Every structure is written in structure tokens, then in C-alpha cells.
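>>> Just a sequence and a predicted model for now, questions to come.
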Amino acid sequence: MKPAAYRLLRPLIVLAAIVILVENWLWERIGPLIGRIVALLPFAALKQAIHDGIERLPPYATLAVFAIPAALLFPFKLAALALLASGHLVLGGLVLVLAKVVGVGVTAFLFDTCKPKLMQIPLFVRLYATWNRWLAWAHGLVDPVKRRIRAHLRIIRGGRANRALKLLRRFRRVRQERALLLARKA
């Protein structure tokens, strides 16, 4: 890619990296949470039946089971978009976020059960490897920026920069007070 084109596309590339990292963050945080919630449910026989049913399925049928949460939550996402389009921004946003969180959580929970069967599908293995490469790429792109931001925040929160900012504010306040005194005398 030419340097000028890269500079133009860089914001979109960074946005794509951030989307990948947010998806992964949701997956890592919400999946185990949903797993713990499901573990608390008193439906041990039902959960075991679902697990056993998935174990008996061939790989491609397991892939269909893995897609069920997306299909079940699609109407909620459409309803959220309708709410957003009709001007109910907060409610539409909440429904969309809730559908996303539940979808990611349930999909992550199902993925743990389905993964051995899914890894028998060559295309899925390639897509999974591609996702992991994208994740590594996104971390390589965003992590240095996060480290620089954290370093700047540490400098601003404490240390010399904080004292310098306080001193600068004091100088400005003294200058404003002098200006007021001069204005009163005139």
C-alpha cells in the first residue's frame, strides 16, 4: 500500500483494530460470566442434555447450533434499530447493547462446548486462525498507543507535570487579578 493511501486509511484501520479488540474483550469477560450464571441455574439435567446433544452432533450440525444465538437475537437488534430510527436513542442503544452482550456471552459459552467439533471443520480452523492473526495484529497496532496514553496519564496525574500545571494556573490567576485591578483603576 502506498504511504499516502495508508495515511488516509489509517483511521479506518485503527477503528477496525479497536472493533476486533472490543469484540475479544467482550468475549473474554462476558463468556465466563454467562458460564457462571448458567452454572447457577438449577437445570442440571437440561444443561447436561444440551451438552450431550451437542456431543452427538456431527461437526457441521454443531456449527448450526453455534449460530443459534445470532439468529435468536436478530429480531432484538432490528427492534433496537427501529427504536433508534424513531428517535428513542437511549432505549434503542440499551436494547442494542444488551442484545450484543447476551449474544456474545451465550455464543462464548456455546463455543466452549462446540469448539472440539468445530475444529474438525477445515474452513472453521482457517477462519479461527485468521481471527487469531487479526487479534495479534490489532494488539500490535493498539497496545503501543495504549502504553503511550497510560504513560502520559501517569505524568499528568502526578509528578512534575502536575506541579507545572498548578504553577501555570497560578500564573494565569495572578495575571487575571492584575488585569482586574488595572481595569478598576482606569
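Yep, that arrived.

>>> use CA for all of it now, contacts and neighbours both
Noted.

>>> Sticking with the spatially most central residue of the chain, tell me its helix or strand.
Nearest to the mean C-alpha position of the chain, by CA atoms, centre = their mean, lies Val22 at 2.0 Å. Taking DSSP states H and E as the criterion, Val22 maps to helix 3-40.

>>> List the buried residues for that helix?
For helix 3-40, a neighbour-count test (16 or more other CA atoms under 10 Å) marks 17-18, 20-21, 24, 26-27, 30-35 as buried.

>>> could those residues be laid out in TSV, adding distance to Leu182?
Output for the buried residues of helix 3-40, formatted as TSV (distance: CA to CA, whole Å):
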residue	distance to Leu182
Ala17	55
Ile18	53
Ile20	58
Leu21	56
Asn24	60
Leu26	59
Trp27	62
Ile30	61
Gly31	65
Pro32	66
Leu33	64
Ile34	66
Gly35	69
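
>>> how many neighbours does His51 have?
Per other CA atoms under 10 Å, the neighbour tally for His51 reads 14.

>>> which SS state does it fall under?
helix (DSSP: H, G, I helix; E, B strand; the rest coil).

>>> and it, what does it touch?
Residues near His51 by CA atoms under 8 Å, 6 or more residues apart in numbering: Thr113.

>>> Any figure for the gap between it and Ala17?
Remark: distance between His51 and Ala17 (CA to CA, to the nearest Å) = 34 Å.

>>> One more to weigh against that first structure:
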Amino acid sequence: MEQVNEFLRRLKPRLTRALWFALALLFLIESWLWDHLRDGLRALERWLGVERLEAWLEGLVARLSPPMALVLFVGPIIAILPLKIAALALLAHGHILTGVAVILLAKMLALGVEAFLFDICRDKLLQMQWFARFYSIVLDVRAWASALVKPYKERLLEGLGRLRAYAASFLGGNSEILRKQIARLRALVKSRRAA
């Protein structure tokens, strides 16, 4: 029994570090998605030619009180709730891939719309002291998560650099040779299939 307790005592700090690292990584992934989905939504807005929607929303938010701007900001989270319930129903009925796909799609859509709306509502939302404090905490958590993950990210990038250098030396510094060899192999396979 003492051996088990000693093992658990030694394991606990490692598990704690792994948990915090996983949480930091999830937060950074969510943060990255926030930034990129917002940009994607803006690109979609330009592609559809509805840039005036953003100007209209900015005008609307300028007339709203800070609590009403919060209602507008939180709206998409509530709006996707039926999609998430439908996804859970799909999961319950054995449609695992479809259910997970619906959940991910709903999450990404809501995250993109939230990021888009936050840019528009930020000034109004930050007028509320509790929201300003919460926003400050989120920024602090983002900085903490970045600092926690940074050494691992640097090691990963160093490893990828070494792998690239190894591949370049293996190919003689010319990846064109490999591309031509693969093209020749594909042509050979196609000619044998045709025969």
C-alpha cells in the first residue's frame, strides 16, 4: 500500500502539469479559432457583398445601452443551443460522426459570429465594470497560456526544422527530384492499370 501511495505522490505533480498544459492548449486553440473565424466571417461578408451589414450593426450597437449590447453579443450562443441539442440526439441514436460534425460546425459558427460581434460591441461591453474585469482576466489567461506552451512550441519548431534539414540533405537539397520520381511512379502505375 505504501508503494502505491508513493507512486501516486510522485505522479500527482506530473498529472497536474499535464492538466494545466492541456487546458492552456485548449484555450490557445479556442483563441486561435476566435481570431481566424472572425477574419473568415469578414471575408465571407466581403465575398457576399454585405459589408453594409457591419456598418448597420455598428450603428445599432451605438444606440444600444451596454446591457442590451451584451444581449446582442450573447445571442448567438443561445441561438445554437437547438443545434447542440439536435447533435446530442444524433449521438444518442448512434450517429456519432454526424453528431460530432454538427457540434463542431455549431461551435465554429457561433465562435466566428461571437468574435465578429465582439469587435462591434467591445466598446459598449467594456463600459460595464464587471465585463471589463472579466475581459482583463481572459487576456491574462491568454498570456499565461502562451507563456506555458511557448517552450513546447519552440521545441516542436526546432524539431521540424531539423526534420526539414534532414529531408533536404536526404534529397540532396533538391525536392524537385523527389517530385519527378513520384510523378514517374504515378505514370507507371496508371499505365499498368490501363494495360
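Here it is on my side, so go on. Since the model is a prediction, treat every value here as computed from it, not as a measurement.

>>> quick one on the thing from earlier: so the equivalent of the residue nearest to the centre of the first structure over in the second structure versus Ser146 of the second structure, what's the distance?
Aligning on TM-score structural alignment places Val22 of the first structure opposite Ile29 in the second structure. For Ile29 of the second structure, the distance to Ser146 of the second structure (CA to CA) stands at 11 Å.

>>> ditto for Arg164 of the second structure
Noted for Arg164 of the second structure: a distance of 25 Å to Ser146 of the second structure, by CA to CA.

>>> just Leu125 of the second structure next, same as before
In this structure, Leu125 of the second structure and Ser146 of the second structure are 25 Å apart, going by CA to CA.

>>> between these two, who's got more neighbours?
Applying other CA under 10 Å to Leu125 of the second structure and Ser146 shows that Leu125 carries more neighbours, namely 21 against 16.

>>> Quick check: the residue lying closest to that one once chain neighbours are set aside vs Gln127 of the second structure, distance?
The shortest distance from Leu125 of the second structure to any residue other than its chain neighbours is 5.5 Å, reached at Pro66 (CA to CA, 6 or more residues apart in numbering). Distance, Pro66 of the second structure to Gln127 of the second structure, using CA to CA: 7 Å.

>>> Looking at the two, which is more packed in?
Each of Pro66 of the second structure and Gln127 has its neighbours counted (other CA under 10 Å); Pro66 has more, 19 against 13.

>>> Return the residue of the first structure aligned against the more buried one.
Aligning on TM-score structural alignment places Pro66 of the second structure opposite Pro59 in the first structure.

>>> list the contacts for that match?
117-118, 120-121.

>>> quick one: which of these sit in helices?
117-118 (DSSP state H).

>>> Over in the second structure, see which of the contacts of Pro59 of the first structure survive.
By both residues aligned by TM-score structural alignment, their matches' CA atoms under 8 Å, these still in contact after alignment to the second structure are 117-118, 120-121.

>>> residues in the first structure aligned with stretch 102-122 of the second structure?
Counting by TM-score structural alignment, stretch 102-122 of the second structure corresponds to residues 95-115.

>>> got the buried residues for that stretch?
Within stretch 95-115 of the first structure, the residues that count as buried by 16+ other CA under 10 Å are 95-96, 98-111, 113-115.

>>> Find out how far it is from the centre of the chain, if you would.
A distance of 13 Å separates the centroid of the chain from that of stretch 95-115 of the first structure, by CA atoms, centre = their mean, to the nearest Å.

>>> One more: stretch 31-47 of the second structure?
The answer for stretch 31-47 of the second structure is 12 Å, by CA atoms, centre = their mean.

>>> With stretch 169-189 of the second structure instead?
For stretch 169-189 of the second structure, the gap between its own C-alpha mean and the chain's C-alpha mean amounts to 35 Å (CA atoms, centre = their mean).

>>> Likewise for stretch 166-185 of the second structure?
Computed by CA atoms, centre = their mean, the separation of stretch 166-185 of the second structure from the middle of its chain amounts to 34 Å.

>>> And that stretch, end to end?
23 Å.

>>> picking up where we left off before, after superposition, how close is the helix holding Val22 of the first structure to the second structure?
Compared with the second structure after the fit, helix 3-40 of the first structure shows a mean deviation of 1.7 Å (mean CA distance after the TM-score superposition for the first structure).

>>> which other helices and strands contact that helix?
helix 89-118, helix 122-157 (3 or more CA pairs under 8 Å, 6 or more residues apart in numbering; DSSP states H and E).

>>> Same list, those, but as TSV with distance to Leu8 of the first structure please.
Putting these into TSV (distance: least, CA to CA, whole Å) gives the following:
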stretch	distance to Leu8 of the first structure
helix 89-118	30
helix 122-157	16
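
>>> how about the ones you listed, which one is nearest Ala164 of the first structure?
helix 122-157 (9.5 Å; CA to CA).
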